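Trainee: What follows is a predicted structure for the sequence shown.
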Amino acid sequence: MTIRRRDVLVLGSIVTTIYGLRAVPWERLTGRGLTYVEIEDVPPFRRLKSEGKTSSASVALIGIDGPSDDAEVRRARMEALRPDPCPALFGSALTSNAVPIAYFSEFRCPFCRALEQDLDNLMADNPATYHLVQHELPIFGPASELAARASVAAARQGRQQDLRRRFMRTPLVANESSVRRVASDLGLDLEQLAKDMVSPEIQAELDQTRALADLFGFIGTPGLVIGRTVLNGAIPPSMLRQIAKDEKTLSLPIC
């Protein structure tokens, strides 16, 4: 597929607009701080409370799932995680002294591209305070599925974020050729990557991520679980930092 210069400029304009809107400290303009309410069926997690209603903080979502052919299987996976979602959600981050941040993303989501820069800044400013856990949630078809598999497979070789950034921050479209080219540029073992991408273990990880998304009600991307706080959608940098700061005051481990 050919990416035209006009398409790149349009996408750049969209992302720039998103950054501008998200940079406004909305919670200060309203004169209110952040208020949280518990998610009753998934303790100890909570959401933001807005105007007396439980909300997911933003309507800036990309990708809305339609009816699923495997709805019953997905429901069973979701319910299996409900009693104790933390190991699947945070993994090894549960054993650290840092506040875990689970991040659900999609390669073709411009809101994810904007949010990732804010997350990078937060992590750079507080390297020992927060621990980021990546979850790939492909919702835009075969290209997204391929990129997600490549990302999870690259994690086996310690280069997940390097590969992700190449696809997230350039106009590359994921196909077999581009995945191999990027992996080769990064010095990955191409044969091992190809085997891992089609392995049952990678499929199980993607299925688990989908089950977590279903459990927390992520109808699109980006999705975040910052400590105990669940958010679906892009949020301004000031709100991200305030939630992270609030979570830092609470006891660890999360669950």
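Mentor: Sure thing, it's come through. The structure displayed is predicted, hence computed values, not measured ones.
Trainee: going forward, measure contacts between C-alpha atoms and count neighbours the same way
Mentor: Noted.
Trainee: what's the residue closest to the geometric middle of the chain?
Mentor: F104 (1.9 Å; Cα atoms, centre = their mean).
Trainee: what kind of secondary structure is that one in?
Mentor: For F104, the assignment made with DSSP: H, G, I helix; E, B strand; the rest coil gives strand.
Trainee: ok, now which ones touch it?
Mentor: 134-137, 213, 221-224 (Cα atoms under 8 Å, 6 or more residues apart in numbering).
Trainee: is it fair to say L231 lies in a helix?
Mentor: No. Checked against three-state DSSP, L231 lies outside a helix; its state is strand.
Trainee: what about it, distance to D84?
Mentor: Between L231 and D84 the distance is 19 Å, computed by Cα to Cα, to the nearest Å.
Trainee: Could you check which of the two has the larger neighbour count?
Mentor: Legend: neighbour count by other Cα atoms under 10 Å for L231 and D84, higher for L231 (23 against 13).
Trainee: The more buried one contacts I219, doesn't it?
Mentor: No. Using Cα atoms under 8 Å, L231 is not in contact with I219; the gap is 11.0 Å.
Trainee: Neighbours of the closest residue in space to T129 that isn't next to it in sequence, how many?
Mentor: Closest residue to T129 apart from its sequence neighbours, by Cα to Cα, 6 or more residues apart in numbering: A98 at 4.7 Å. A98 has 19 neighbouring residues, counting by other Cα under 10 Å.
Trainee: And for D118?
Mentor: Using other Cα under 10 Å: D118 sits among 18 other residues.
Trainee: what's the nearest residue to it if we skip its chain neighbours?
Mentor: Nearest one to D118, counting by Cα to Cα, 6+ apart, is P237 at 6.1 Å.
Trainee: does the one you found really touch D120, like I thought?
Mentor: No. Using Cα under 8 Å, P237 is not in contact with D120, being 11.1 Å away.
Trainee: Have a look at the two and say which one is more surrounded.
Mentor: P237 (21 against 13).
Trainee: this is the comparison structure:
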Amino acid sequence: MKSLTTIFAASIIAFTPISAMGDQLTGDQIKKLALEAILENPEIIRDAITLLQEKEELAKREERKAVIQSQIVALEQDENAPVLGNPNGDVTVVEFFDYNCPYCKSAVPMIKAAIKNDPNLRIVYREWPILSEGSMFAARAALAAREQGKYEELHWELMEVRGRIDEAVVIKAAENVGLDVDKLRTDMKTPQIDAHIEKSMQLAQLLSFSGTPSFVVGENVAPGLISPNQLQDMIDEAREVQAAKE
């Protein structure tokens, strides 16, 4: 990456009349001009840093959009991923989460409200257990609960737990929702569960997610906890984009 001094110098030269520069400036003269400009206008540093950050963020957003476009089927239509809400809905919200993530639990009221208020919304869950061994056990148990038709029940039960989730907590939650625990333990070892978690890890890496929760809605991503208004804006935009394509 170019140094800030070089960037400042290039900017100065770009807006300096040729007659004022003479035939040619040496490297030392360019640096001197840049340093003089900084001393006279220190806000240049702030503005340049802001500009660089904006360019980096824009580049990151474009990279993520490209990933979403190439992985849209894996993100939205994976038959090995749990779906809540309307399975045939016109907009899909993909959430990467961990049962030991307090921010994921904070997002529960928002997700429940979105499902209740929008009959055409699909929620695809990507179990992404990255915080502890307890997280991994919980993710495997939740995915295994699909075999008994109780993924949603166990999911919400685990999300209501306050404090750390470990094996004992998961088993108690499974009993609370009426799961056959012996069958659950057997089903937790199936290849489908390994495949789901591995795919979550791959997608999260491709999207440069660094923590939970992280959301994908249409071509937009939100790495981190968002407000209900932010989620609704993403849903509305995805719906508008889709309508424009039809």
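Mentor: Here it is on my side, so go on. Fair warning: this is a prediction, and the values are worked out from it, not measured in the lab.
Trainee: Give the aligned equivalent of the residue nearest to T129 of structure 1 in structure 2.
Mentor: Aligned counterpart of A98 of structure 1 in structure 2: D90 (TM-score structural alignment).
Trainee: any idea how far W128 of structure 2 is from that match?
Mentor: Taking Cα to Cα, one finds D90 of structure 2 at 24 Å from W128 of structure 2.
Trainee: picking up where we left off before, show me what the residue nearest to D118 of structure 1 aligns to in structure 2.
Mentor: In structure 2, P237 of structure 1 lands on P228 (TM-score structural alignment).
Trainee: again with Q208 of structure 1
Mentor: Q208 of structure 1 maps onto K199 in structure 2, by TM-score structural alignment.
Trainee: now swap in R149 of structure 1 and tell me
Mentor: Per TM-score structural alignment, R149 of structure 1 is aligned with R140.
Trainee: which ones are touching its match?
Mentor: With Cα under 8 Å, 6+ apart, R140 of structure 2 has these contacts: 188, 193.
Trainee: Need the three-state assignment for it.
Mentor: helix.
Trainee: again with P43 of structure 1
Mentor: coil.
Trainee: how about the strands in the stretch 151-255 of structure 1?
Mentor: All strands of the stretch 151-255 of structure 1, identified by DSSP state E, counting those that start in this stretch, fall at 223-226, 229-232.
Trainee: Could you measure from A76 of structure 1 over to A211 of structure 1?
Mentor: 9 Å.
Trainee: Have a look at those two and say which one is more surrounded.
Mentor: A211 (25 against 11).
Trainee: Do I have it right that F111 of structure 1 meets P222?
Mentor: Yes. If you go by Cα under 8 Å, F111 of structure 1 and P222 touch, sitting 6.8 Å apart.
Trainee: and these two? which has more neighbours close in?
Mentor: P222 (28 against 22).
Trainee: Now which residue in structure 2 aligns to the more buried one?
Mentor: In structure 2, P222 of structure 1 lands on P213 (TM-score structural alignment).
Trainee: re the thing from before, so the match of P237 of structure 1 versus E157 of structure 2, what's the distance?
Mentor: 22 Å.
Trainee: What of N176 of structure 2?
Mentor: In terms of Cα to Cα, N176 of structure 2 sits 8 Å off from E157 of structure 2.
Trainee: Same check on I197 of structure 2?
Mentor: For I197 of structure 2 relative to E157 of structure 2 (Cα to Cα), the value is 20 Å.
Trainee: What of E40 of structure 2?
Mentor: From E40 of structure 2 to E157 of structure 2 the distance is 61 Å (Cα to Cα).
Trainee: and these two? which has more neighbours close in?
Mentor: Between E40 of structure 2 and E157, counted using other Cα under 10 Å, E157 has the larger neighbour count: 16 against 10.
Trainee: Just give me the match in structure 1 for that one.
Mentor: Looks like E157 of structure 2 aligns to R166 there (TM-score structural alignment).
Trainee: Please report the distance of that match from R241 of structure 1.
Mentor: 26 Å.
Trainee: can you check L9 of structure 1 too?
Mentor: For L9 of structure 1, the distance to R241 of structure 1 - Cα to Cα - is 30 Å.
Trainee: Tell me which of these two has more neighbours.
Mentor: Under the neighbour definition other Cα under 10 Å, L9 of structure 1 and R241 were set side by side, and R241 has more, 15 against 11.
Trainee: So the closest residue to the more buried one other than its chain neighbours: helix, strand or coil?
Mentor: If the residues on either side of it in the chain are set aside, R241 of structure 1 comes closest to L122, at 7.2 Å by Cα to Cα, 6+ apart. Three-state call for L122 of structure 1 (three-state DSSP): helix.
Trainee: Alignment lookup: L122 of structure 1 to structure 2.
Mentor: That one, L122 of structure 1, aligns with A114 by TM-score structural alignment.
Trainee: who touches F97 of structure 2 in this structure?
Mentor: With the criterion set at Cα under 8 Å, 6+ apart, F97 of structure 2 makes contact with 104, 125-129, 212-214.
Trainee: Repeat the analysis, applying 10 Å as the threshold.
Mentor: By Cα atoms under 10 Å, 6 or more residues apart in numbering, F97 of structure 2 lies in contact with 103-105, 125-130, 135, 139, 200, 211-215.
Trainee: which SSE is L35 of structure 2 in?
Mentor: In the assignment (DSSP states H and E), L35 of structure 2 maps to helix 27-40.
Trainee: Matching R126 of structure 2 against structure 1, which residue comes up?
Mentor: Using TM-score structural alignment, R126 of structure 2 lines up with H135 in structure 1.
Trainee: Just give the closest residue to that match, not the sequence neighbours.
Mentor: F104 (4.7 Å).
Trainee: how close does the one you found sit to S184 of structure 1?
Mentor: 26 Å.
Trainee: Could you do R228 of structure 1 as well?
Mentor: In terms of Cα to Cα, R228 of structure 1 sits 38 Å off from S184 of structure 1.
Trainee: Please apply the same query to K248 of structure 1.
Mentor: According to Cα to Cα, K248 of structure 1 and S184 of structure 1 sit 39 Å apart.
Trainee: now A194 of structure 1
Mentor: On the measure of Cα to Cα, A194 of structure 1 and S184 of structure 1 end up 12 Å apart.
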